[in-house]
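Participant: Only the shape, not the letters, is given here:
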């Protein structure tokens, strides 16, 4: 599977779009906000960084929709509040990064309103008048598993809900492999053989190490990174919090296999380019790479459905549909590339029913890891 071409959030603003179905990601940004703000304040107090004429800020895996510019707006508010009137002389270079297939057009169309709101908020809070803050936003398409920016050009890097996506399916599990090692599953499962778990773990180690190495070239000494992504609470990669939403998707696909709607070989040859690490794995890779120091590392629980109120069966059914829409907005592009678009509506209808059934018996949570890192001098 060519991840660079097939992985993107659903575009536009329709019913199955990411823009309309990204409340979980919005919740993650909200939870991580105090850690981001603290990183910004610490950055401004670093003797290695200030004073500065130009500050580089990158948001890696920006996607599109209402969440894309939310974090940038919050960062700018903290910067202006801390720097005060001197911020008018600082140029802020904001780089929005995602894969080439991302819906950058939607992002660009939202920029005029964003600039206006930022200007109005800035001057309203200070009872000032004058030119807009020196903010320059640009898009930098490409994989963050590799270099994206010039050396020592960034002061702050942020990434939310992105680093759990791998650069590729582990090579031994790729659809071109002669033997299906993870039959009937599309990700790590309780029934997956150890070689599948090892393959995913190794792919994560290689990818995350490359990510850190690439950013080490681009971030100035004393610069900061705040990374937020799906994880798991224990070293066991088969824990329910890290993989059960994929397990239910596999069940939905296999139900279609039993009815002759999907070929079993298609399921056996599909594996998600995804990995939810535990805190110990993160710390180990950061220490091994050696360019960053962990300032904070927190784990948060987030409900599958942020709007859930599980008081009755009707609510659980509605929650299942919302969760299915959220997952569809994220994974539909790569599932469609493998299975074809004809089964999408049926597949996610079945998935919604399975999620509803699961939530009626268990309140499984996502585990989100948030880490704040400092570039060593």
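Facilitator: Structure's in. What do you need? Fair warning: this is a prediction, and the values are worked out from it, not measured in the lab.
Participant: rest of the way, CA atoms for contacts and neighbours
Facilitator: Fine.
Participant: Residue 347 is in contact with residue 253, isn't it?
Facilitator: Yes: under the criterion of C-alpha atoms under 8 Å, residue 347 lies in contact with residue 253, with a separation of 6.8 Å.
Participant: and the comparison structure, right after this:
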């Protein structure tokens, strides 16, 4: 699997698009808003009336969430500027990064609307740039960024670890930790070159609450794939060679990598929980929730699945997957939460 070619969300605005199935990711951005606002306002206070501030959102994807975080950051700076009684708002250089296969066209088409919304608050001019490429490498010139934000992207790895090509029906493994440590350390090294001294980063990734390396939603997808194979819709060899390049770190693991890499001091490190879905209070809660969660996972995973198995299994796979999620919600509600690891750091 060539990660750079298949690791992207479903584009466009269809029923299975990421744009229409990213409520969870939106709620995560809103949940971490106090931490990002504290980081950006502290940064702004430390600068002496800056003429411009450069902000990069790494792993921006596409859809309504893409500009949510940067819009909040720009507004937070302007509100803080008024509290400090500084007369002139800085201009903002906004960099939106994702892999080249990301749906950048949808992002660019939405820019005029967002520009008007931000300008309506009296904030400084915003200049938007698309930056295609992997954040597990250099993306920007040395000392060119003030602030880096990334939400729900860093649990995706640069590659499936070597040596586990035959994974016998599982699609995610504890052996991924070494790859996560290598990737996250590389990410930190690259950003330490690109950020100015005192620059800030706020990183949110899907994590786990304990040392047990499991992710229930992906385990259910593995079970659904095994059923597809058992019923003859796909070959067993295909399943055995399919591995999702994802690792959900614990809080301790994320902290260890940051401290070991050594370029940043940790300002805030915390874990929080969020439910899989925004549905609640409906008479058909489990069914509606299961359908919504399955569509959200499909928006994320379908490009990888199609690349490996072909399009023929997708509808049947997600029919089975939806049933499994509905059953899990009704019988094991304690499993219907994601743990989020949030790290706010300053470049030393």
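Facilitator: That came through, no problem. Owing to the predicted nature of the structure, the values given are computational and were not obtained by experimental measurement.
Participant: TM-score for these two?
Facilitator: For this chain pair, the superposition-based TM-score is 0.96 by TM-score structural alignment, normalised by the length of structure 2; 344 aligned residues with a C-alpha RMSD of 1.4 Å.
Participant: who has more neighbours, residue 347 and residue 253 of structure 1?
Facilitator: Comparing residue 347 of structure 1 with residue 253 by other C-alpha atoms under 10 Å, the one with more neighbours is residue 253, at 27 against 17.
Participant: OK, contacts around the aligned residue in structure 2 for that one?
Facilitator: Matched by TM-score structural alignment, residue 253 of structure 1 corresponds to residue 225 in structure 2. Shown in contact with residue 225 of structure 2 (C-alpha atoms under 8 Å, 6 or more residues apart in numbering): 239, 317.
Participant: and residue 225 of structure 2, how far is that from residue 218 of structure 2?
Facilitator: Applying C-alpha to C-alpha, to the nearest Å, the value for residue 225 of structure 2 to residue 218 of structure 2 is 10 Å.
Participant: In three-state terms, label residue 177 of structure 2 for me.
Facilitator: Reducing the assignment at residue 177 of structure 2 to three states with DSSP: H, G, I helix; E, B strand; the rest coil gives helix.
Participant: wait, residue 254 of structure 1 sits on residue 184?
Facilitator: Yes: with the criterion set as C-alpha under 8 Å, residue 254 of structure 1 and residue 184 qualify as a contacting pair; they are 6.9 Å apart.
Participant: who touches both of those two?
Facilitator: With contacts taken as C-alpha under 8 Å, 6+ apart, the residues that reach both residue 254 of structure 1 and residue 184 are 264, 267.
Participant: more neighbours, those two?
Facilitator: Under the neighbour definition other C-alpha under 10 Å, residue 254 of structure 1 and residue 184 were set side by side, and residue 184 has more, 23 against 20.
Participant: thinking again about what came up before, just the element for the match of residue 253 of structure 1, please.
Facilitator: helix 216-230 (DSSP states H and E).
Participant: starting at the chain centroid, how far to that helix?
Facilitator: Offset of helix 216-230 of structure 2 from its chain centre (C-alpha atoms, centre = their mean, to the nearest Å): 23 Å.
Participant: how far apart are it and its match in structure 1?
Facilitator: Average distance between helix 216-230 of structure 2 and its aligned residues in structure 1, after superposition and using mean C-alpha distance after the TM-score superposition for structure 1, equals 0.8 Å.
Participant: Please identify the buried residues of that helix?
Facilitator: By neighbour count, and taking 16 or more other C-alpha atoms under 10 Å as the criterion, the buried residues in helix 216-230 of structure 2 are 217-218, 220-229.
Participant: show me what contacts the residue nearest to the spatial centre of structure 2?
Facilitator: For structure 2, residue 152 is the residue whose C-alpha lies nearest the centre (C-alpha atoms, centre = their mean; 1.9 Å). Contacts of residue 152 of structure 2 were listed using C-alpha under 8 Å, 6+ apart, and they are 25, 59, 204-206.
Participant: Quick one: the strands in the stretch 1-150 of structure 1, in order.
Facilitator: With DSSP state E, counting those that start in this stretch as the definition, the stretch 1-150 of structure 1 shows strands at residue ranges 54-60, 91-98, 135-141.
Participant: okay, and the last one goes to which residues in structure 2?
Facilitator: Following TM-score structural alignment, the aligned partner range for strand 135-141 of structure 1 in structure 2 is 126-132.
Participant: what comes into contact with the matching stretch?
Facilitator: With contacts defined as C-alpha under 8 Å, 6+ apart, stretch 126-132 of structure 2 is touched by 91-100, 104, 115, 139.
Participant: Then stretch 198-213 of structure 1?
Facilitator: Stretch 198-213 of structure 1 has contacts (C-alpha under 8 Å, 6+ apart) with 144-146, 166-173, 275, 277, 285-286, 289, 291-292.
Participant: How about stretch 238-246 of structure 1?
Facilitator: Against stretch 238-246 of structure 1 from outside (C-alpha under 8 Å, 6+ apart): 186-190, 230-233, 237, 276, 355, 364-367.
Participant: So residue 341 of structure 2 sits against residue 252, correct?
Facilitator: No: Residue 341 of structure 2 lies out of contact with residue 252 (C-alpha under 8 Å); the separation is 9.7 Å.
Participant: Those two: which is more packed in?
Facilitator: Between residue 341 of structure 2 and residue 252, counted using other C-alpha under 10 Å, residue 341 has the larger neighbour count: 27 against 14.
Participant: What strand or helix carries that one?
Facilitator: Secondary structure from DSSP H and E places residue 341 of structure 2 in strand 337-347.
Participant: Other residues contacting that strand?
Facilitator: For strand 337-347 of structure 2, contacts defined as C-alpha under 8 Å, 6+ apart pick out 32, 35-36, 39, 192, 195-209, 249-251, 254, 263-276.
Participant: do the same with stretch 2-22 of structure 2
Facilitator: Around stretch 2-22 of structure 2, the neighbours that count as contacts under C-alpha under 8 Å, 6+ apart are 61-65, 99-103, 106, 134, 158-159, 245, 292, 295-296, 298-304, 307.
Participant: Could you do stretch 97-116 of structure 2 as well?
Facilitator: Everything outside stretch 97-116 of structure 2 that qualifies as a contact, by C-alpha under 8 Å, 6+ apart, is 4-9, 11-12, 56-63, 66-67, 71, 126, 130-135.
Participant: Cheers, nothing more for now.
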